[in-house]
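Undergrad: got a predicted structure here, sequence first:
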Amino acid sequence: MCIYMAGVDVHSADVSAREQFAFSEEQVRQILTELVQKDGISGAVLLATCNRTELYLSVQERRSSAEDDAVSQPAMDISPAELLRQYAHAPEKPFTGRVLTEIDAVQHIMEVACGLHSQILHEEQIVTQVGHAVELARACRSTDGVLDTLFRTAVSAGKEAQTQVSVQNVPLSVSYSAVQQLEQHAGTLDGKTCLVIGNGSMGRLAASLLVQHGCRVFMTLRSYHHGETVIPFGVQPVPYEQRFLQMEAAEIVISATRSPHHTITKKQLEALSRKPVWILDLAMPRDVEADCGTVEGVTLWNLDDLHSSTAPDETALAALRQIAEQYTDTFQMWRNYRDAVPYMQQLKELTTQRILHSTAAEPYAELPQLEEIVRLVTERTVDMLMGSMKSEITPELVRQSCAKIKDRGRF
């Protein structure tokens, strides 16, 4: 199997380019289901968050000839980047994101899970997002053994990074960064009235942080059932349809929904008798029409406008990279051993036959069950040797061993 990754993230594309590749969960399910029905594709996982869309594929190999040393090629006639572009209905122009294969793709997902490629270094939500991506793929039956193990290993790497590495003076997530940046530009938040549009995980976290900073916070809900709908402590629910009425009383508005449509347009904003001073759009695709930023007296920020004002913690960076490399090696060791298993079976059979037809076996040729005994001993011996060399085993190494046994004369 070959591993491929094609994707865009906050470091390779701006928000307008990224939202072309933004998919709802329903769209992700449909894409994954369709992908594994294509010839050559054994597994697919789509990691879709507010700051990245990355497609991971496990692709079958086809040999260019029948020889053992033939070159293997991916059995897929279209590039992962082109697949991603087609599903996103993006314009036909050069793909500006990342396209990675094999060890580079493996290393990348480990680094992603450790928070090394996040907009906010080491942010805490990415591990959950990576885990959700593979869970969704399992539900769609689009994973295979390679991708399932790859993502399980990545989640383990991310969890170790979260528990073992502490990054100094860096916000923990996009929501933390948004509130931190608000405080830097708007002054104290204590006593300010805020409206949060959307009660997903990002919206709830932002609302909780605003409450902790002394804000009076309202949160929109499509429907509200007391005791059933989860809203943060200290936050007052308002019907989504009344958001503009509540917006006229708010100084700060944060929108973080999964809606494919704008929650605020320029026309709707201009119609308000009193407008908010700060609007933060934390959604992907964007909730707030970009032209809202041209309305007098209103400051509009989107995901690309959020950043940490502190320099990277080099010690933490080194520790995170070390964890990512360690788990990359762990996965590669598992994969090499797995891919070598067919050659190990061949090695066992070749060795068994060589012993049975050797001059050393001639005196015992009449013994009952000779072949059964030789086969059992050979298989156990090969298993023991391969197991003791697990970290060094590669498919090519075992294949070469088989070739050498074939070439040797009778002993």
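TA: That came in fine, so what should we check first? These numbers come from a predicted model, not from an experiment.
Undergrad: from now on I want contacts and neighbour counts done on CA atoms only, so please keep to that.
TA: Will do.
Undergrad: tally of neighbours for residue 402?
TA: Residue 402: 20 surrounding residues under other CA atoms under 10 Å.
Undergrad: so what's residue 346 up against?
TA: Applying CA atoms under 8 Å, 6 or more residues apart in numbering, we find residue 346 in contact with residue 402.
Undergrad: so it sits in a strand?
TA: No. Read with DSSP: H, G, I helix; E, B strand; the rest coil, residue 346 is helix and lies in no strand.
Undergrad: so it versus residue 128, what's the distance?
TA: Separation of residue 346 from residue 128 (CA to CA, to the nearest Å): 41 Å.
Undergrad: for residue 54, which three-state class applies?
TA: Recorded secondary structure, residue 54: strand (three-state DSSP).
Undergrad: quick one: residues contacting it.
TA: Residues near residue 54 by CA under 8 Å, 6+ apart: 5, 6, 7, 8, 9, 46, 47, 48.
Undergrad: now distance to residue 213 too, for those, in TSV please.
TA: As requested, these are exported to TSV (distance: CA to CA, whole Å):
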residue	distance to residue 213
5	41
6	40
7	36
8	34
9	31
46	36
47	33
48	31
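Undergrad: strands of this protein, start to end?
TA: 2-9, 41-48, 52-59, 61-63, 72-74, 98-101, 193-197, 216-221, 235-239, 252-255, 278-281, 299-301 (DSSP state E).
Undergrad: one more structure, for comparison:
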Amino acid sequence: MAFLALGINHKTASVAVRERVAFTPEQLVEALQQLCTLTSSREAAILSTCNRSELYIEQDLLEVEQVLRWLADYHQLSLDELRACAYVHQDDGAVRHMMRVASGLDSMVLGEPQIFGQLKSAYAVAREAGTIGPLLGRLFQATFSTAKQVRTDTAIGENPVSVAFAAVSLAKQIFSDLHRSQALLIGAGETISLVARHLHDQGVKRIVVANRTLERASQLAEQFGAHAVLLSEIPNELVNSDIVISSTASQLPILGKGAVERALKLRKHKPIFMVDIAVPRDIEPEVGELDDIYLYSVDDLHEVIEENLKSRQGAAQLAEDLVLVGAEEFMLRLRELAAVDVLKSYRQQAERLRDDELAKAQRLLANGSAAEEVLLQLARGLTNKLLHAPSVQLKKMSAAGRLDALAMAQELFALNEGADKNSQ
């Protein structure tokens, strides 16, 4: 049994690399099944967000290179390119890493809560794919429990600090009065929902939500008195939009340079503030070359986020301590479960020996043998059979100089305790 956490994130890879390693929701089930078929992974889950793509794996033996090669092949990257930005955590290190991720301690925004829901979704998809087994299943449950404790017992998530909040904070720096601005939000997922909430709280009255499906856009728009449109209507909405924030799961850019140029002409070059939170990117990078366009990517938000993190730093150490305790407790329970399996096998073996000796005793009694003699023979036979295998193994270990095994046997059978009692 070995746990492995392998991936890339915002600390190790640029957004250009992260978007190439990202998994779309439609790819996940197939990718998980392929991962378990083409590698020695027995159980697996994949977490893929705008800031990270990570594999959580349980294997008999650690096969890091094999998994790296699969990930590189799947996304058509060179192995050297992937190895340059990938990180690997093993066993208890993998457990701690997963718990840190769930608690928001490894996020670009310290303590951000969205990652917890994203990890739950990763678990649900892996269950659907049939790649979650008893060991990884236990790890996920322990991770969720630890992350909940971090949220409950620390102040790490109290202040509204997130990528969405950072985007709105940056808009406030560019537009002195957000009340007069119109915002165009592209997408209708959790991040855009948070953006809409922050914009609404800042007094933005005119919000347009553009999405691939009008129903999903309408559901979000209703919450904030916004207007819902399809993605095809974005060029028309750009003309009146001062703020554009996009976060979809599209594999191709949604907003190109030509559409933005046309909108700027109709706006008489009134500036537009744009934030592309998506990975892969929704807005062509060339859009940022246009005059009167202020285009920011996820990575550009880092400085804004740093300013908003100070209130959470004090809670981070306590959260780290809770993660450490959670990881240690999980590994302890896992080792105890391993002992349970050994004890179960040993008990089954002992019960077979008992039944054999009992059957012999019953036959002797049926043939008229004296009960006292039968009981003595039963006790002697059972004792000899129970001690036979341990005796043979201990002699072999002693002959091989395995003094550590002999000392362990003393402890296992509590022989020192028996000697102490006899001396009293």
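TA: Yep, that arrived. Note that the coordinates shown come from a computational prediction; the quantities given were computed from them, not determined experimentally.
Undergrad: okay if I get the strands of the first structure as TSV plus distance to residue 376 of the first structure?
TA: Formatted as TSV, those follow (distance: least, CA to CA, whole Å):
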stretch	distance to residue 376 of the first structure
strand 2-9	34
strand 41-48	34
strand 52-59	35
strand 61-63	32
strand 72-74	33
strand 98-101	39
strand 193-197	67
strand 216-221	67
strand 235-239	69
strand 252-255	66
strand 278-281	66
strand 299-301	69
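Undergrad: map residue 293 of the first structure across to the second structure for me.
TA: Pairing criterion TM-score structural alignment: the partner of residue 293 of the first structure within the second structure is identified as residue 288.
Undergrad: which residue is the nearest non-sequential neighbour of its match?
TA: residue 295 (5.1 Å; CA to CA, 6 or more residues apart in numbering).
Undergrad: contacts only, for the one you found.
TA: By CA under 8 Å, 6+ apart, the contact set of residue 295 of the second structure is 273, 274, 275, 276, 287, 288.
Undergrad: what is the equivalent residue in the first structure for the fourth one?
TA: In the first structure, residue 276 of the second structure lines up with residue 281, judged by TM-score structural alignment.
Undergrad: for its match, list the residues it contacts.
TA: Contact analysis of residue 281 of the first structure by CA under 8 Å, 6+ apart lists 254, 255, 256, 287, 288, 300, 301, 302, 303.
Undergrad: please redo it, this time with the cut-off set to 7 Å
TA: Applying CA atoms under 7 Å, 6 or more residues apart in numbering to residue 281 of the first structure gives the contacts 254, 255, 256, 287, 288, 301, 302, 303.
Undergrad: what's the burial count for the equivalent of the last one over in the second structure?
TA: Think residue 303 of the first structure. If you follow residue 303 of the first structure across to the second structure using TM-score structural alignment, you land on residue 298. Residues contacting residue 298 of the second structure under the criterion other CA under 10 Å number 22.
Undergrad: contact partners for the nearest residue to residue 298 of the second structure once chain neighbours are set aside?
TA: The shortest distance from residue 298 of the second structure to any non-neighbouring residue, by CA to CA, 6+ apart, is to residue 277 (5.0 Å). Neighbour list for residue 277 of the second structure: 246, 247, 297, 298 [criterion: CA under 7 Å, 6+ apart].
Undergrad: do residue 354 of the second structure as well
TA: Going by CA under 7 Å, 6+ apart, residue 354 of the second structure touches residue 382.
Undergrad: do that again at 10 Å, thanks
TA: Contact analysis of residue 354 of the second structure by CA atoms under 10 Å, 6 or more residues apart in numbering lists 348, 360, 378, 379, 381, 382, 383, 385, 386.
Undergrad: and those residues, which of them are buried?
TA: For the contacts of residue 354 of the second structure, a burial check counting by 16 or more other CA atoms under 10 Å picks out 360, 378, 381, 382.
Undergrad: just those: which are in helices?
TA: Mapping these onto helices (DSSP state H) picks out 360, 378, 381, 382.
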